[in-house]
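Enquirer: Got a sequence here, can you build the structure:
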Amino acid sequence: MSSSGKSKKGGSRPSSNPSGRGLKVRVKTAARRSNSSARWLNRQLNDPYVQEAKKRGYRGRAAFKIAQIDDKFKIFKKNSRIVDLGCAPGGWCQIAVERCGPGAHIVGMDLQEVEPIAGVVLLQGDFMDDDAPARLKAELNGPADIVLSDMAAAATGHPQTDHLRIMGLMETALMFAEEVLVPGGSFIGKVLQGGAQAELLKLVKTKFKSVRHFKPDSSRKDSSEMFLVATGFKEN
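Expert: The predicted model follows:
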């Protein structure tokens, strides 16, 4: 499925689950390949979401995370205006285009350069830079219906440090969402389970009518990631 593909009018959405189980592949550990890299490659080759993403032309398995979030909470609407923070490699943007149609206005930003996606304005830059919000607002050219954040700081290997860093990104994304969302708008962001999560949840509940945590089936079982789904942005 191309990045700009969409269902025929009146048709059902493509399933956000893998179509079937493929043959299991085992990678032999070569002399120049570490055990950890062999385990990673084994997991990738045998991951049904990785295989299904390739079949459908999605940029990565993370596309199924936002698709399953939308299946559950019905976030995406036709012609929505959307900001996607931490958008590389582009899977979330692909799903947004697919589900919101050609009338949608989608702006994505990431530190990495992202290959073009039809129907999406892509900006390269650090969202934590002072000028990033202004750049996004200029391209958005109006209020947003949805702000998405799949941002994650580089892992340090220390779980508590990683948790605090991603929570900092989430708080900054939330502040931006407050500036651009229409009343009734939605915010979806990635969090890691940990102590600071409860404090953020309290804050978000003051800004939105409904706030829930959700872990899609496509999130790896051993991952501590969850997604905060906030809907019904309140007018100040």
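Enquirer: going forward, measure contacts between C-alpha atoms and count neighbours the same way
Expert: Noted.
Enquirer: Distance check, the residue of the chain most remote from its centre against residue 166.
Expert: What lies farthest from the middle of the chain is residue 31; by Cα atoms, centre = their mean that is 36.5 Å. Per Cα to Cα, to the nearest Å, residue 31 is found 36 Å from residue 166.
Enquirer: Equivalent analysis for residue 48, please.
Expert: For residue 48, the distance to residue 166 equals 27 Å [Cα to Cα].
Enquirer: Residue 117 now?
Expert: For residue 117, the distance to residue 166 - Cα to Cα - is 26 Å.
Enquirer: out of the two, which sits in the more crowded spot?
Expert: The neighbour comparison of residue 117 against residue 166 (other Cα atoms under 10 Å) goes to residue 166, with 20 against 16.
Enquirer: Surely that one is in contact with residue 151?
Expert: Yes. Here residue 166 lies in contact with residue 151, judged by Cα atoms under 8 Å, at a distance of 7.4 Å.
Enquirer: Surely residue 79 is in a strand?
Expert: No. Counting by DSSP: H, G, I helix; E, B strand; the rest coil, residue 79 falls outside a strand, being coil.
Enquirer: Second chain to compare with the first, below:
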Amino acid sequence: MTRGAGGRVRVRTSRNRTAQSTRWLERQLNDPYVKRAKAEGYRSRAAYKLLELDEKFGFLKGVRRVVDLGAAPGGWIQVVRRKVPQAMIVGIDLLPVDPIDGATLFQMDFLDDAAPDRLVEALGGEADLVMSDMAANTVGHPQTDALRTAALVEAAHAFACDVLRPGGTFVSKVFAGGGDTAMVAEMKRNFASVKHAKPPASRKGSVEWFVVATGFKGRAEPDQ
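Expert: Predicted structure coming up:
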């Protein structure tokens, strides 16, 4: 590695490293959010996305029960623990997540039929906040990637509508400006306010945005 003007780190190419991985490593080494996360004890720079969204929308204040979908490596849970230490947090991810005090973590596929019941049982009551940083593994085809992630958003939204208390909040990563029109329309039927935001911690070149749906209207009563 070398340092250029302004202290920017430049990574030398290596026969054991692809050009793409070299660019990724250089970006990581020069990313102020990565450096800040390391200094402040967060597991990932993604923690600042949630912090910035909360600064704008204020959805963490007073939450008591929180579900984190796509929790690895645990940065969002760390944010909740620091902002609302008394909150009960349940998280799930395909990848392992190192233990976090005050959080119940499951390593399993959220789309597994058994997953929602496991989360609800661990939560022990209605959620104040369901947050999702889930995204499908990309295949390099923008339309396919967007559709696969949209399916996860749809599943997360359906789960949120099953577990949220009236007035609760759903926060989710979406792709390319806010997600499918029909999905957004469904959210607007279920929540008093649906806003889209791209926090500063989200890289400018990334297609990710976030949807913040507040004021859950409650579950419809079944027909008699």
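Enquirer: Report the TM-score for the pair.
Expert: TM-score of the superposed chains, computed with TM-score structural alignment, normalised by the length of structure 2, equals 0.93; 214 aligned residues with a Cα RMSD of 1.3 Å.
Enquirer: Show me what the residue farthest from the centre of structure 1 lines up with in structure 2.
Expert: Using TM-score structural alignment as the criterion, residue 31 of structure 1 maps onto residue 15 of structure 2.
Enquirer: Check residue 136 of structure 1 too.
Expert: The alignment partner of residue 136 of structure 1 in structure 2, by TM-score structural alignment, is residue 119.
Enquirer: what's the helix or strand for its match?
Expert: Residue 119 of structure 2 belongs to helix 115-123 when assigned by DSSP states H and E.
Enquirer: mean shift between the following helix or strand past that helix and structure 1?
Expert: Counting by DSSP H and E, the next helix or strand C-terminal to helix 115-123 of structure 2 is strand 127-132. Aligned to structure 1 and superposed, strand 127-132 of structure 2 gives a mean residue distance of 0.3 Å (mean Cα distance after the TM-score superposition for structure 1).
Enquirer: Flag every buried residue along the longest helix along structure 2.
Expert: Counting by DSSP state H, the longest helix found in structure 2 is helix 142-163. Buried residues in helix 142-163 of structure 2, counted by 16 or more other Cα atoms under 10 Å: 145-146, 148-154, 156-157, 159-161, 163.
Enquirer: show me the contacts for the residue nearest to the spatial centre of structure 1.
Expert: Nearest to the mean C-alpha position of structure 1, by Cα atoms, centre = their mean, lies residue 150 at 4.2 Å. Residue 150 of structure 1 sits next to 84, 85, 86, 87, 189, 190 when contact means Cα atoms under 8 Å, 6 or more residues apart in numbering.
Enquirer: Need the counterpart of it in structure 2.
Expert: Using TM-score structural alignment, residue 150 of structure 1 lines up with residue 133 in structure 2.
Enquirer: do the same with residue 118 of structure 1
Expert: By TM-score structural alignment, residue 118 of structure 1 lines up with residue 101 in structure 2.
Enquirer: Three-state assignment for that match, please.
Expert: coil.
Enquirer: And for residue 106 of structure 1?
Expert: Here residue 106 of structure 1 is recorded as strand under three-state DSSP.
Enquirer: separation between whichever residue in structure 2 pairs up with it and residue 41 of structure 2?
Expert: Superposed on structure 2 with TM-score structural alignment, residue 106 of structure 1 falls opposite residue 89. Distance, residue 89 of structure 2 to residue 41 of structure 2, by Cα to Cα: 19 Å.
Enquirer: And for residue 86 of structure 2?
Expert: From residue 86 of structure 2 across to residue 41 of structure 2, the span is 20 Å (Cα to Cα).
Enquirer: okay, these two: which has more neighbours?
Expert: residue 86 (14 against 10).
Enquirer: Name the nearest residue to the more buried one, ignoring sequence neighbours.
Expert: Excluding the flanking residues, the one nearest residue 86 of structure 2 by Cα to Cα, 6 or more residues apart in numbering is residue 64, at 7.0 Å.
Enquirer: State the distance spanning the first to the last residue of stretch 118-130 of structure 1.
Expert: Start to finish, the residues bounding stretch 118-130 of structure 1 are 28 Å apart (Cα to Cα).
Enquirer: from the chain's centre, how far out does that stretch sit?
Expert: Averaging C-alpha positions (Cα atoms, centre = their mean, to the nearest Å) puts stretch 118-130 of structure 1 14 Å from its chain's average.
Enquirer: The match of residue 150 of structure 1 and residue 32 of structure 2: what is the separation?
Expert: Distance, residue 133 of structure 2 to residue 32 of structure 2, using Cα to Cα: 21 Å.
Enquirer: helix or strand for the residue mapped onto residue 169 of structure 2 from structure 1, which one?
Expert: In structure 1, the residue matched to residue 169 of structure 2 (TM-score structural alignment) is residue 186. Element membership for residue 186 of structure 1, per DSSP H and E: strand 181-192.
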